[in-house]
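In: no sequence on this one, just coordinates:
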């Protein structure tokens, strides 16, 4: 067997594989002898079928199968030994006059080669790394939410704005019959609110579902109806009041602070606000880092231009799916995926050149740290090393978990690398301003 390569240009090559009779004949003959031993052909005893008949019936199929196996093994070995960084898979070139009746064969494969480049980190302007903080309105809303959560309900006879009204939504025709507790502040518009103000226990209020709440998902929750049914539902429902309560907020005192954070951890409303702001900042870190990854990705694609074997990749895309694509369909698919492919090449080079690969010992340490955090949430503050090792071993025996954790760890490694090597500026914004700026 002989393998040669012709480089068409820096991104395209053709590999030729020559297979001679002596390369495959011994293997084919052995398989045919095994066929002869087990062949059941009328008129012949088992194992006594003439070899000529066996070759006539099975010879070509065995030959084609063995040559193809040999071809794939040789090609894969060649690509590995030559350390060729190929894109997609080798594509066999069509041969008009190919004949399996001959004894020696030549096969040609087109290769698309990965481009050679150095990653450029230079940017026209620094990339913004957002530090998202809770604004005053968000902090006040969170304080009020906590006061409600730790406050108490006081029974009343007549409903007023801000009360919580318990009762049952009904519509016999639509099969709606759901008892619920309805904070009147959830209602949309004065017209709906005014129907409840002044209501007493036992009163039945007629309501239109359209425009009853700010969004359809609240309607789905309060009426307990199917998701699809709840969207744009426009019917009348009756609400029968069974209980009226006033929400009395918990006082902002030391007892309240201790319930939230432990004894004497917070001692004033000022410290409470700082604590809420600090906790919110931790929750926003993930969103901030994800946005940084998105912006760095765009910057790296923009600032690293290199050629790809476009025509080869379009031909490969035509063949790789469940069903073949037309030339136009393949071009359209390539255009959609080109940016993603470019970033895969950039990211792959960064990982190789900077030793950012996920190694098993790193993955085990990462998984163990996550397990320890989860156990702490359930009050297990000091698990033994053996206990952690046993749980980590079970987690890492699940291939789906290994894949998920590996992706998380690789993202963390890349994020740390970007923060050290790419020019960026920090910008402090409230969450609302962050949303406006990113999704404007």
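Out: That came through, no problem. Only a predicted model underlies this, so the values are computations on that prediction, with no experimental measurement involved. Residues are numbered from 1 along each chain as shown.
In: C-alpha only now, for contacts and for neighbours.
Out: Fine.
In: List the contacts of the nearest residue to residue 188 once chain neighbours are set aside.
Out: Setting aside the residues directly before and after it, residue 188 is nearest to residue 213 in space (CA to CA, 6 or more residues apart in numbering), at 4.8 Å. Residue 213 makes contact with 186-188, 219, according to CA atoms under 8 Å, 6 or more residues apart in numbering.
In: ok, structure two:
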């Protein structure tokens, strides 16, 4: 066998593999003999058909299978020995293989196009344009959360006359009869001038207005209708009130404390507010941690411009996702893909140079943490620990083992980021929640 490498570009190459008869014939003959022992061919006793007949029947398929096995192993072994980092998968060049005469040929040649990066130099001594933000809560966020809790656990009533923040249930109709829908109208989503028309109304009252001008937010979202229907809500409409729905806020008492946090967890209004603040802080810190790490990754990627084989990668992505993504789709998403690929290459290089490894125990703990968060958010927290081993096993063994590998990669990336944080100079900055929301939007 002969393998040669032709680097025809800075980041692309052609791997040529020549296979001779000596590379495959012994294994092919052995397999055909095994077929002969097990064959059941008409006119012969089981396993007694002539070798030549069995070879004529199965020889070509056995040869193709063996050649493919040799190609796969030899190509993978060869690429592992190289100093460069191979990207994607080798792309077979079809020109040679299409003209193969499997019956007559003794020697075969196959070409594979590969994409790679020659060397990855990571510099952690440079200045990174990144900050480590810490979010500080104000009374505003705590009070908003408290108001939401009181509304969530409040009592629904149906008053006779409407007031601000009520929901009016009724029939929305276009004046020309082109649209009619029964829905719920939240009065807190109306602009000041339009709101006055809906205050002090009773059942069966009819209000005329233009929904497209009166409603402040997204019409489809506010009224819980399709975008197609929302586009029709412009012009003269009437709303006939069928019912008035109002939520009376829950009182701050022990009953509410127990409903929100469980029996005997909180015993005073001060403790209740402190608990709310603690949970809000924890949630925001999780969000800001993710934001800080994304900023750090973006800065590392921006400061390490790798020479990626773009043409090769685009071709490979289309082939690897045949039927799922078109060339246009790949072209559109390619900048995002290259950023993720660059970070992955940098992370792996940092891990390699500094002997950073994700251990099995780390994967187990991170997966348990993820499962706890998912179960808690779905209201199944009580079932969490007693069934943790089952949840853990089902997840890590799922998706043909890919879930485990994804968690392994996630753990290593976390360790790499922690390492980088300790190596580079990152300024700390405390910001308000509003400022953090602005950063997220931008």
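Out: In hand now; what should we look at? Keep in mind that this is a model prediction, so the values were computed, not measured.
In: Just the buried residues of the contacts of residue 213 of the first structure.
Out: Among those, those classed as buried by neighbour count (16 or more other CA atoms under 10 Å) are 187, 219.
In: which residues in the stretch 51-200 of the first structure form helices?
Out: 51-81, 136-149, 190-196 (DSSP state H, counting those that start in this stretch).
In: just so I know, which of those helices lies nearest residue 244 of the first structure?
Out: Set against residue 244 of the first structure and scored by CA to CA, the helices of the stretch 51-200 of the first structure come closest in helix 190-196, at 10.4 Å.
In: tell me which strands and helices that closest one is in contact with?
Out: With contacts defined as 3 or more CA pairs under 8 Å, 6 or more residues apart in numbering; DSSP states H and E, the packing partners of helix 190-196 of the first structure are strand 204-208.
In: Residues contacting the strand it packs on, please?
Out: Strand 204-208 of the first structure is touched from outside by 192, 195-196, 234-241, with contacts defined as CA under 8 Å, 6+ apart.
In: What is the nearest of those residues to residue 166 of the first structure?
Out: Checking the contacts of strand 204-208 of the first structure against residue 166 of the first structure with CA to CA, the nearest one is residue 241 at 6.0 Å.
In: neighbours around residue 30 of the second structure, how many?
Out: The criterion is other CA atoms under 10 Å. On that basis, residue 30 of the second structure has 11 neighbouring residues.
In: doesn't it fall inside a helix?
Out: Yes - when classified by DSSP: H, G, I helix; E, B strand; the rest coil, residue 30 of the second structure is found to be part of a helix.
In: Could you check which residue of the first structure pairs with residue 118 of the second structure?
Out: Following TM-score structural alignment, the counterpart assigned to residue 118 of the second structure within the first structure is residue 115.
In: so that match makes contact with residue 306?
Out: Yes - Residue 115 of the first structure is within contact range of residue 306, at 7.0 Å (criterion: CA atoms under 8 Å).
In: the more surrounded of those two?
Out: When residue 115 of the first structure and residue 306 are compared for neighbours, residue 115 comes out ahead with 17 against 11, by other CA under 10 Å.
In: Just give the nearest non-adjacent residue to residue 179 of the second structure, would you?
Out: Spatial nearest neighbour of residue 179 of the second structure, excluding adjacent residues (CA to CA, 6+ apart): residue 173 at 5.6 Å.
In: ditto for residue 275 of the first structure
Out: Of all residues beyond its chain neighbours, the one nearest residue 275 of the first structure is residue 266 (7.9 Å), with distances taken as CA to CA, 6+ apart.
In: just checking, the one you found is part of a strand?
Out: No - secondary structure assignment places residue 266 of the first structure outside any strand; it is coil (three-state DSSP).
In: Tell me where the stretch 201-350 of the second structure has strands.
Out: When secondary structure is read from DSSP state E, counting those that start in this stretch, the stretch 201-350 of the second structure shows strands at 206-209, 237-248.
In: Go through these and name the closest to residue 77 of the second structure.
Out: Closest approach to residue 77 of the second structure among the strands of the stretch 201-350 of the second structure (CA to CA): strand 237-248, 68.5 Å.
In: ok and the closest one relative to helix 139-152, angle-wise?
Out: Orientation check (axes from the mean of the first three to the mean of the last three CA atoms, to 10 degrees): strand 237-248 of the second structure against helix 139-152 gives 100 degrees.
In: So which bits of strand 237-248 of the second structure are buried?
Out: 237-247.
In: still on that earlier bit, any chance of the strands of the stretch 201-350 of the second structure in TSV with distance to residue 413 of the second structure as columns?
Out: Supplementary listing: these in TSV, determined by distance: least, CA to CA, whole Å:
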stretch	distance to residue 413 of the second structure
strand 206-209	55
strand 237-248	46
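In: can you tell which of those strands is closest to residue 112 of the second structure?
Out: Using CA to CA as the criterion, the shortest distance between residue 112 of the second structure and the strands of the stretch 201-350 of the second structure is 66.4 Å, found for strand 237-248.
In: Can you get me a residue count around residue 286 of the second structure?
Out: The burial count assigned to residue 286 of the second structure is 12, neighbours taken as other CA under 10 Å.
In: I meant to write residue 360 of the first structure there.
Out: 12.
In: And for residue 108 of the first structure?
Out: Burial measure for residue 108 of the first structure: 19 neighbouring residues, criterion other CA under 10 Å.
In: Assess the claim that it and residue 19 are in contact.
Out: No - between residue 108 of the first structure and residue 19 there is no contact under CA under 8 Å: 11.5 Å.
In: got the contact list for residue 59 of the first structure?
Out: Applying CA under 8 Å, 6+ apart to residue 59 of the first structure gives the contacts 28, 32.
In: go again using 10 Å as the cut-off
Out: Applying CA atoms under 10 Å, 6 or more residues apart in numbering, we find residue 59 of the first structure in contact with 28-29, 31-32, 51-53.
In: would you list the residues you listed in CSV and tack on neighbour count and distance to residue 143 of the first structure?
Out: Formatted as CSV, these follow (neighbours: other CA atoms under 10 Å; distance: CA to CA, whole Å):
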residue, neighbour count, distance to residue 143 of the first structure
28, 20, 80
29, 16, 84
31, 15, 80
32, 18, 83
51, 16, 90
52, 10, 91
53, 12, 90
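In: for the residues you listed, which one is nearest residue 330 of the first structure?
Out: Among the contacts of residue 59 of the first structure, and counting by CA to CA, the member closest to residue 330 of the first structure is residue 28, at 38.8 Å.
In: Quick one: residues contacting that closest one.
Out: Contacts were defined as CA under 10 Å, 6+ apart; by that measure residue 28 of the first structure touches 55, 59-67.
In: Put the buried members of those into a ChimeraX selection.
Out: For anyone working in ChimeraX, the buried entries among these, judged by 16+ other CA under 10 Å, can be selected with:
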select :55,59,62,63,66,67
